Structure formats: structure tokens, C-alpha cells
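Asker: Dropping the sequence and predicted coords here.
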Amino acid sequence: MAGTAAGALKLGLSGVGEAFKAAFADSSAEAKAAASATRAVENAQRGLTRAQRSLADARVQAAERTKSPHRGVDDP
């Protein structure tokens, strides 16, 4: 009986080591992909922030330009 139990355990556990290797190998690649995606999102957020600041600056400059010609005309 001991031999039968040992054989059953060996057969039952034969693929466990390979399964662990496969599971951790895949998670390493997935972790790298997740980190890369996170960096891409962070870069996109920084780009969006810069674009919003540029838009705000452009609006301020446009408002100043529209006021400047009127000041010259109204001044005696």
C-alpha cells in the first residue's frame, strides 16, 4: 500500500513544479507589461497637463491681444 500511495502522489504532483514555473514566468512578463502601461498612462497625463496649461496661456494671450488694439484707438 505504501508503494501505491507513493506512486499516486508522484503521479499527482508530477506537473506541479512545471505549473509553478509557468505561473511565475507569465506573471513576470505580465508585471513588466503592467509597469510599461502604467508609465505610458503617467506620460499621457503629464502631456495632458502641459496641453491644458498651454491652452490656458494661449487664451490669456489672445485676450491680451484683443485688448491692446482697443487701447491704442481709445487713447487720445
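Answerer: All right, it came through fine.
Asker: from here on, contacts and neighbour counts on C-alpha atoms
Answerer: Will do.
Asker: Compute the number of surrounding residues for Ser27.
Answerer: The local packing of Ser27 (other Cα atoms under 10 Å) involves 13 other residues.
Asker: Equivalent analysis for the one 3 residues further on, please.
Answerer: Glu30 sits with 12 neighbouring residues when counted by other Cα under 10 Å.
Asker: dropping in the other structure now:
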Amino acid sequence: MSEKPPLSDSEIYDALHNAWLMLASEAGATEFGNNTLKAARLSLFTLQMTLMMKMEGATDQMPSVPSPHSD
């Protein structure tokens, strides 16, 4: 069985977008569930935009992840 190659940045972006689409119109049965879905959508969107910025050369940092070189 052959091993799958690592995902490209474009493939990762597509996977994040598909996950966002899957949750885009969903609502939780409880306030906690609904807030969890909102947080998941925001996280997926933020990761998508950060990856896009990286692909365009606009950033080399993940959101809210401190640089290992900062003191």
C-alpha cells in the first residue's frame, strides 16, 4: 500500500474551506453547542485567511502563536 503524499498548502486550504462549508449553516440545539459552532467557524476562517496570506507571502506567522524568537 502506498503512502499518501503530504497535503499541499492549496489542498489544506480546500480542506479547511470544506470543513467551514459543512458547518456554515448548522445551528446548535443548545447555546453551548451554538457557541461552539460559531467558534469553530471563526477558527476555520482564521486559519484559511492566514494560510492564504502565507501563500501570498504576506505573513510567516500563525495567528496568536508567538514567534519562537520573541522574548
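Answerer: Thanks, I have the structure now. What you see is a predicted model, and the numbers here were worked out from it, not measured in a lab.
Asker: Superpose the two chains and report the TM-score.
Answerer: TM-score for the superposed chains, counting by TM-score structural alignment, normalised by the length of the second structure: 0.39, backed by 30 aligned residues with a Cα RMSD of 1.8 Å.
Asker: Next, the buried residues of the host helix or strand of Gly33 of the second structure.
Answerer: Element membership of Gly33 of the second structure [criterion: DSSP states H and E] is helix 31-55. Judged by neighbour count (16 or more other Cα atoms under 10 Å), helix 31-55 of the second structure contains these buried residues: Leu37, Lys38, Ala40, Arg41, Leu44, Phe45, Leu47, Gln48, Thr50, Leu51, Met52.
Asker: The helix or strand where Ala51 of the first structure lies - contacts with which helices or strands?
Answerer: According to DSSP H and E, Ala51 of the first structure maps onto helix 16-74. The helices and strands touching helix 16-74 of the first structure, judged by 3 or more Cα pairs under 8 Å, 6 or more residues apart in numbering; DSSP states H and E, number zero.
Asker: returning to what we had before: looking at the buried residues of helix 31-55 of the second structure, which is nearest Tyr13 of the second structure?
Answerer: Gln48 (5.8 Å; Cα to Cα).
Asker: Quick check, the closest one in contact with Asn18.
Answerer: No. Look at Gln48 of the second structure against Asn18 with Cα atoms under 8 Å: they stay out of range, at 10.6 Å.
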